[in-house]
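Undergrad: Generate a structure from the sequence data that follows.
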Amino acid sequence: MTVDLRADKPGSRALCGPAGLSLRLEPRALTVGLLLVAAAVAMAVVLIGTGDFEIAPWDVVQTLLGNGTPANDFIVNDLRLPRVVVALLVGAALGMAGAVFQSVSRNPLGSPDLLGFSYGSSVGALVVIVLFKGGATEVAAGALVGGLITGVLVYLLSYRRGIHGYRLVLVGIGVSAMLVAVINYLLTKAELVEATRAMVWLTGSLAGRDWSQVWPLLVTCAVLFPLVLGQGRALRMMEMGDDAAYALGVRVERTRMLLMLAAVLLTTAAAAAAGPISFVALAAPQLARRLTRSPGSNLLTGALMGAVLLLVSDWASQRAFGADQLPVGVVTGLVGGVYLLWLLVTERKAGRI
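TA: Model prediction:
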């Protein structure tokens, strides 16, 4: 075992252990991460107490600790807690997936929304809804299969002696356009009931989520998060270029394929649980990078930022529009559209696009 305590940047600490496992600690990134955890916990408590029957934050905490009234216990643990847990997991999954795609493509526009994976999940779900009249479980399975097929297709079309960032983005945009056409065709062929159900799913919503959506998503995140974080060092090396990564001993194509597969699975699992919620995967890693001021992939902070963004968006969807509660996908779409325009202007001023 070789122990290397050199840090990658001033003020950071690198801790290494067996089998080359390393953890780089940067004070600012650690502070931002802790603040995001605190914000996520606080927002989760507020969101659990939000609804037609308001519950004070202290009463929510007491109920979660097992000291609430029977009425509060039913509302908190059976009705609202699953929705909040799904929001946390979906936001974290999208944030980490977006960080992976942006790092692999070395492009701030590299996200599941623009690369077509979310649309692939949508096509898979709509095929089940419109053509087979499937239930919730079948729709989730269709979304998963559709996203995986799209991921394989984008990878194969982008591959030419390796994956180039802009080629990946351009292929993803082209595949997205074709998948949107398929979605529109399926909607025109659907009967009124199926079309209405499909539109609700396509918007992205956390309403009515229960523990049956929590457990598959929790297992997926529990398996894939450590896998992705374990490749963080290799991912940072790959950002320097394939040749430099090869020289440092990274098996570039194998690592890239593994990371992209994990990110596609996270994206499709999130879509299966809550629908194709847009722009969280695009915005979360960039916001995390600006807060930490770290040039790395920001995998963990990106996941935490995604969780916070989705919790805040869900709260806004319930409170910011009076009695008219909106699906959370509408709020993330509104905010994300503004963010995308700002990002494009910023990148153009910087001469990167």
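
Undergrad: rest of the way, CA atoms for contacts and neighbours
TA: OK.

Undergrad: how far away is residue 238 from residue 249?
TA: Distance, residue 238 to residue 249, by CA to CA, to the nearest Å: 11 Å.

Undergrad: Check which residues of the helix or strand hosting residue 331 are buried.
TA: Secondary structure from DSSP states H and E places residue 331 in helix 328-349. Buried residues in helix 328-349, counting neighbours by 16 or more other CA atoms under 10 Å, are found at 328-333, 335-336, 340, 343.

Undergrad: now do stretch 174-187
TA: Buried residues in stretch 174-187 (16+ other CA under 10 Å): 175-177, 179-180, 182-183, 186-187.

Undergrad: For it, give me every contacting residue.
TA: 114-117, 119-120, 122-123, 126-127, 130, 154, 195, 198 (CA atoms under 8 Å, 6 or more residues apart in numbering).

Undergrad: one more time with 10 Å
TA: 112-127, 129-131, 150, 153-154, 157, 168-171, 173, 188, 194-196, 198-199, 202 (CA atoms under 10 Å, 6 or more residues apart in numbering).

Undergrad: let's see this one next to it:
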Amino acid sequence: MSAPAGRGRQAPRPTQLSPAAIGHPLRVAGGRVSLRVHRRAVLVAVGLAAATLAVFLVSLVVGDYPIALPRVLLALLGEGARLDRFFVVDVRLPRVLLALTIGAALAVSGAVFQRLSRNPLGSPDLVGFNDGAATGALLASVALGGAALSSPLGAVLGGTLTALLVYLLAYRQGVQGARLVLVGIGVSAMLSSVRSYLITRSDLTAAQGALAWLVGSLNGLGWAQFWPVLTGVLVCGLAVVPLSRQLSLIEMGPDVSGGLGVAVQRAQLVLMLAAVGLTAFASAYSGPIHFVALAAPQLARRLARTAGAALLSTALMGALLLAAADLVAQRLFAPVQFPVGAATLVVGGAYLGWLLARERGEGRV
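TA: Model (predicted):
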């Protein structure tokens, strides 16, 4: 017999969001444009921007040839000693700008994947897209004799094809988060075997360079690499921003988001391709840098405490994490410079262990 009305198992109550998480309405242009401003998210973004600026300036000051901050500012204006201008403008400035751009791109990409999969482990470096970009770049260089090891075209094509493959394999009346993660992990393992085979088929010099590149490093990069990376990241990032609201709705599930008028499958595909593009351009020259895409979105969201995507805070957090990690990798054991990917692997591995323990304690894994 069915239970009488009002008895038995009760329906779950809807999630209650605090006013701080929902934000405060702001209307401009005579009320024609309406925005929601999250006070805490704004404060977090300002704090992250200040911390990022501090790391940016420190990266220009310190080094084997230290330069005082006033001299750094003169060099940025094209004045001062010739040696100061060389180290600041030609050596240190493009490297720190690359770190900021790549970190922001990886963070936004990670935020998109985690929300699409509704899984904190759904970042591009764990579900195969990072590996697809790296394999494509390595294939274009080692197997096809590319002019540069980290071929941007190979990275973009490899990441895109991997995304399409994972999407098709995970699709079954929609894309479920757990299925996407599991399929991505399997594809990632296959791509790892492909990279190992490519390295064994290359000569010793190319194999050593490939192994160093696969760790993820900003060593030796300059303006020639910065402008293509910046262009690709801006194009893909601009594709994500208009869909940020739909991204928050998709996280509620296909039934709810579809009922709210979201074209779920089309939005998922566009967001995934844009996120893959961010990952591919970020790793095109530096190699795959792990765990920034995993940690930055979650740290930013915990600090901002918003119900939305918090893309600005996420991008600033990723830029800050990678720039700080690169600074530590350069100066911790100076004059020896470690690849920044080694630093992020150590910190990210500890963070992943903590995250798994926390998710298991809450009964999610």
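
Undergrad: Can you calculate the TM-score here?
TA: Once the chains are laid over each other, their TM-score by TM-score structural alignment, normalised by the length of the first structure reads 0.93; 346 aligned residues with a CA RMSD of 1.9 Å.

Undergrad: Which part of the second structure matches the helix holding residue 331 of the first structure?
TA: Matched against the second structure by TM-score structural alignment, helix 328-349 of the first structure falls on residues 340-361.

Undergrad: Spatially nearest residue to residue 218 of the first structure (excluding sequence neighbours)?
TA: Closest residue to residue 218 of the first structure apart from its sequence neighbours, by CA to CA, 6 or more residues apart in numbering: residue 89 at 6.9 Å.

Undergrad: Disregarding residues adjacent in the polypeptide, which is nearest to the counterpart of residue 63 of the first structure in the second structure?
TA: For residue 63 of the first structure, the aligned position in the second structure is residue 75, judged by TM-score structural alignment. Closest residue to residue 75 of the second structure apart from its sequence neighbours, by CA to CA, 6+ apart: residue 85 at 4.8 Å.

Undergrad: roughly how far apart are the one you found and residue 71 of the second structure?
TA: 9 Å.

Undergrad: Between these two, tell me which one has more neighbours.
TA: More neighbours surround residue 85 than the other of residue 85 of the second structure and residue 71, with 21 against 17 (other CA atoms under 10 Å).

Undergrad: For the stretch 1-150 of the first structure, just list every one of the strands.
TA: 13-16, 22-25 (DSSP state E, counting those that start in this stretch).

Undergrad: List the buried residues for the first one?
TA: Judged by neighbour count (16+ other CA under 10 Å), strand 13-16 of the first structure contains these buried residues: 13-14, 16.

Undergrad: Same question for the last one.
TA: Within strand 22-25 of the first structure, the residues that count as buried by 16+ other CA under 10 Å are 22, 24.

Undergrad: what's the answer for stretch 316-325 of the second structure, then?
TA: 316-325.

Undergrad: Let me have these in TSV, adding distance to residue 151 of the second structure as columns.
TA: Shown next, in TSV, are these (distance: CA to CA, whole Å):
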residue	distance to residue 151 of the second structure
316	27
317	27
318	23
319	23
320	26
321	25
322	21
323	23
324	26
325	24
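
Undergrad: Kindly tell me how buried the residue nearest to residue 218 of the first structure is, as a neighbour count.
TA: 25.

Undergrad: The second structure: which residue goes with that one?
TA: Using TM-score structural alignment, residue 89 of the first structure lines up with residue 101 in the second structure.

Undergrad: now swap in residue 41 of the first structure and tell me
TA: Aligned partner of residue 41 of the first structure by TM-score structural alignment: residue 53.

Undergrad: close enough to count as contact, its match and residue 320?
TA: Yes. Between residue 53 of the second structure and residue 320 there is a contact under CA atoms under 10 Å: 8.7 Å.

Undergrad: My read is that residue 66 of the second structure contacts residue 92, right?
TA: No. Under the criterion of CA under 10 Å, residue 66 of the second structure makes no contact with residue 92, lying 11.3 Å away.
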